[in-house]
Structure formats: structure tokens, C-alpha cells
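Visitor: Predicted model and sequence below, questions to follow.
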Amino acid sequence: MIETVLSGLPLAYPDAVVVVGTAVVGLIAGVLGPLSVLRRRSMFGDAMSHGTLAGVAVAFLVTGAKVPEVLLLGATVSAALAAFAMIALERVGRLRPDAAIGVVLSVSLSLGIVLLTHLASSGNSGQAGLTTYLLGQTAGMSERDIEIALALGAVGCVIVALGFRLLRSAAFDPGFTAVAGVPTWLVDVVSTGLLALAVVLGVRTVGAILMVALLVAPVVAARQVTKRLGALVPLSGAIGAACGAVGGVLSGRAELPAGPVIVLLATGVALLSVLFAPRRGVLARLRRGRSGTRSERVS
């Protein structure tokens, strides 16, 4: 199936792999991004993405091999630990959410950089390329990477579809979740797990530092167009996929890193939406304000 899609694109095979892979990552980030943005946890995802660096390094130290699935597992575990650490500092340590995020973000990033630097100076040639998780790299993507992203992304999308009402209430009306008899901690765990899934799948492509932008920018763009969560989620996913695909093409032709190009495209789309959205854009609001002022003068 994937091989058929890749062969059908008017691109060289390596470029087609990058374009499809970045489109899949952008789609997943766009679909799962609202779980972060609408619950005002954008920096929560940022701290989790920074936490993946330590997990990648530890996974390599334990196994001594750069097996993508193993590194992905290590990144998942470390992202989950970062999430639980933030929740524990907030609830048990009684820190403000921004303070808990700041502590975990700085500590996890520092630990990841220390471990990666240690590996780079160890003389082990097998560690070459691990530092690309910091800013992302698509040159080494394969069909296997796309298959993993599609499988895990499909699981995430199914969970969002099945628990859509609960996730919506957690974002807009947290009190309803408790009244409905569903433990709020369970909704938090599920939403945090889905956010970790998006972060882990995208960190190799976009990088730990820039991943939060890919989670936020498509949602910001889609939110200027629609207020309905049922429309926002697929629209955000479509924007993320389009930015991923176009960024993959541009980065290949201009010989630029794909991650920053994708993030710049997504941010540009978000800014254009904020300015020119038909109803909620800045220009639309200015026009309504001027028309209101004129009507008041006439009356």
C-alpha cells in the first residue's frame, strides 16, 4: 500500500518517502494538537518533547544500537515520565503549572544534552546521528518509519473518535466530566498519552525543540476558521499534513532541514489565518468595528 503511494508520486523515491512521512507526522500532530492547545497545555507538550532526548540516549546506552523502534520506545517512556513529573510537581509539590513545566523542561533538556554529549565523546561510532533528535532530520526516513507512524497515529485517531465527547468536555467544561461519573484523572491520562504519542512520532522529524510549534500552529490556524471542535480537529489535521508535505518538498529542493521549514510554513499559515480569517481574523474585526462606528455616526 505505502509502496504503491510512493511509486505514484512524481518524485524520486527518497524524496517521496520524506514527503509522505512528513505529511503523516503533520496530520497526527494536527489531529492531536487540540488536546494540548484547548486545555492550555501547549508548554506541557513542549516539556514532553524535550524529555524525549534523554529517553533516546538511554535506549541507545542500554541496547548499543540505533534501532528505530527501540529509540521510539525510549522516547515514549521518557516523555511519559516528564508528563508524570509535571503532574506530580503540580499536585503533590503544589507548584504552579508554569513552574512545574519550567522545572521539568529545563531538567529534561539538560539531562538529554549531557547524555548525548557523553555519547558523542565516547568514541562509539554507532551513536552518530542521535543528535539529530534535537532539531530533527528526515534524511534517514524509511517505509518502516511511515508504517509505524500510520499504525500508532491510527490508534490515536480511533481513541479521539471514541472518546470525543469526554475529551471535548474536558477541554470546554471540566465539571461535566466529573458529573458524568468519569474520573478526571482518567481523562488526563488518556489526553496526556495521546499528546505523548504525537510528540514521540514527530520529534525525529521536527526535533525536540521545534515539536511544540507543529502541535500548536495548525490548531491556531484552524481555530480562526471554525469554533466547532468536530470541524476543528480534522481541519487542523489537514493543515498539519499539508504543511508537512509542502515542507518536505521545499526542504528537499532547497537542501534545507525539513523540521524548521515545516514549522515556518505552519506558523506562516497560522499568522495568515489570524490576519485574514473571514469572521475571526484581525482585518474582519477591524472592518466590523469601522462599520459599527459609521452606523453610530449616521444614527
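Guide: That came in fine, so what should we check first?

Visitor: drop to CA atoms for contacts and neighbour counts, all remaining ones
Guide: Fine.

Visitor: Next, the contact list for the nearest residue to residue 65 once chain neighbours are set aside, please.
Guide: Distance criterion C-alpha to C-alpha, 6 or more residues apart in numbering; nearest residue to residue 65, sequence neighbours excluded, is residue 126 at 6.7 Å. Shown in contact with residue 126 (C-alpha atoms under 8 Å, 6 or more residues apart in numbering): 64, 65, 66.

Visitor: Presented hereafter is structure B, for comparison with structure A:
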Amino acid sequence: MIGTVLAALPLSYPDAVVVVGTAVVGFVAGALGPLAVLRRRSMFGDAMSHGTLSGVAVAFLLTGAAVPETLLLGATVSAALAAFAMIALERVGRLRPDAAIGVVLSISLTLGIVLLTHIADTGDSAQAGLNTYLLGQAAGMTERDIAVALVLGAVALTVVTVGFRLLRSATFDPGFTAVAGVPTWAVDVVSTGLLALAVVLGVRTVGAILMVALLVAPVVAARQVTRRLSALVPLSGLVGAVCGAAGGMLSGRAELP
């Protein structure tokens, strides 16, 4: 099915893969972005994306091979740890959200850069390509990457659709959600998990440095058109898809991150 779509586009095969792949990643990230932006946690995704760097590095050090699936698993674990560290600092450490994000972001980025530098200094030829997780490389996408993004994106958007009313209530009226008997920590876990999924899907394509742009910018653009959450989610996804595809094409043609 993916091959049919790629063949139908008036583009060369490599360009078609980049356009479709970045559009899918952009749509998923844009549609999930409101979970961060509307809860005033825009930089939450930034801290998680920076956290993926250390996970990628540790996964490589443990396995000695730059296998994409293994590296993404490491990125997922480290992004989740960064997210829960921020929540813990807010709830237990009693830090303001911006302070908790600043602490985790700085530690995550520093640790990731140190580990990647250490790996590069070893001269191990197998580490080629690890730096793409820092700056991104849309041209490296494959049909398999598109299939994975479609499956995981469909799961994430299904969760949003099924739990839409609860997520909307927790976003605009968390007090009512708590009174209704729904633990706020459970909503935090679900929304954080969805954001982590979006980050992991896009970090190899967009890079840890700019992944937050794909989460935040589409939402900000879509909010100029609508204030209704039911319209904001798909519209933000559409903006993210267009931006992702356009950026992917520009990256491939100009040979830039």
C-alpha cells in the first residue's frame, strides 16, 4: 500500500519517501502538540527530545551497533525518564514547571553531548550516523520508517480520539477532572506518553534540537484559525504535515539538516 502511494506521486522514489515520511511524522507531531501547548508545557517536548540523545548513545554503547530499532528504543526510554523526572520535580520537589523543565533539559542535553562526543572519540566506524539524531536527516527515511510512523501514529491518535473528552477536561479544567474522580497523575502519564511517542517518531528526521518546533509551531499557526479543540487537533496535524513535507524536500534537495 505504501509503495502504491509512493509510485503515484510525481516524484522520484527517494523524494517520494521523504515527502510521505515527513508528512506523516509532521501530522502526528502537530496533532499531539496541543497536549503540550494548551497545558503551557511547550518546552516539555523540547526537554524530552534533548533527553533522547543520551538514550541513543547508551543504546549504542550497550550493543555496539547503530541499529535504528535499538537506538529508538533507547531514545524512548530516555525520553520517558526525562518526562517523569520533570513531573516528579514539579510534584515532589515543588519546583515551578519552567524550573523543572530547565533542570531536566540542561542535564539531558549535556549528558547526550558528552556521550556522543565520547563515542566519536573512540573512532568506532559503527557509530556513523549517530549525529543525525542531533540535527536530523530526512533523506535517511525508508518505507519501513513510514510504516512504523503510520502504525504508532494511528495508535496515538486513537487514544486521543477515545479519551478526547477527558483530555479536554484535564486541559481546560483540571479541578473538575479531579472532582469527577479521575486522578490527574493518570492524565499526565497518558499525555506525557503520547508526547514521548511523537518525539521518538520525529527525532531521527527533525533532530533533537528542533523537534520542539514540530510540536509547537503547527499548534500556534492553527490557533490563529480556530479555538475549538476538536478542530484544532486535525488542523494542527495538517499544518504539521505540510511543514514536514516541505522541510523534508528542502532538506533533501539542498543537502542540509
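Guide: Perfect, I can see it now. These figures come from a predicted structure and were not determined experimentally.

Visitor: Can you calculate the TM-score here?
Guide: The TM-score (TM-score structural alignment, normalised by the length of the second structure) is 0.98; 257 aligned residues with a C-alpha RMSD of 1.0 Å.

Visitor: one step back: with secondary structure, distance to residue 199 of the first structure and neighbour count as extra columns, can I get the contacts of residue 126 of the first structure in CSV?
Guide: CSV is the format used below for the contacts of residue 126 of the first structure (DSSP: H, G, I helix; E, B strand; the rest coil; distance: C-alpha to C-alpha, whole Å; neighbours: other C-alpha atoms under 10 Å):
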residue, secondary structure, distance to residue 199 of the first structure, neighbour count
64, coil, 24, 13
65, coil, 22, 13
66, coil, 19, 18
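
Visitor: what about the second structure, which of those hold up?
Guide: Retained in the second structure (both residues aligned by TM-score structural alignment, their matches' C-alpha atoms under 8 Å) from these: 64, 65, 66.

Visitor: if I look at the first one, how far off is residue 119 of the first structure?
Guide: Same thing as residue 64 of the first structure. Computed as C-alpha to C-alpha, to the nearest Å, the residue 64 of the first structure to residue 119 of the first structure distance reads 11 Å.

Visitor: same check, this time on the last one
Guide: Between residue 66 of the first structure and residue 119 of the first structure the distance is 12 Å, computed by C-alpha to C-alpha.

Visitor: which residues of the second structure fall in helices?
Guide: 2-8, 13-32, 34-37, 44-63, 68-91, 97-121, 132-135, 143-162, 164-172, 174-179, 184-206, 211-222, 229-254 (DSSP state H).

Visitor: what's the angle between the fourth one and helix 68-91?
Guide: Read it as helix 44-63 of the second structure. Interaxial angle of helix 44-63 of the second structure relative to helix 68-91 (axes from the mean of the first three to the mean of the last three C-alpha atoms, to 10 degrees): 130 degrees.

Visitor: swap in the second one?
Guide: Angle between the axes of helix 13-32 of the second structure and helix 68-91 is 20 degrees (criterion: the same axes, to 10 degrees).

Visitor: The longest one now?
Guide: Following the same axes, to 10 degrees, one obtains 130 degrees for the angle between helix 229-254 of the second structure and helix 68-91.

Visitor: mean distance, helix 229-254 of the second structure to its aligned residues in the first structure?
Guide: Superposing on the first structure and averaging over aligned pairs (mean C-alpha distance after the TM-score superposition for the first structure), helix 229-254 of the second structure comes out at 1.1 Å.
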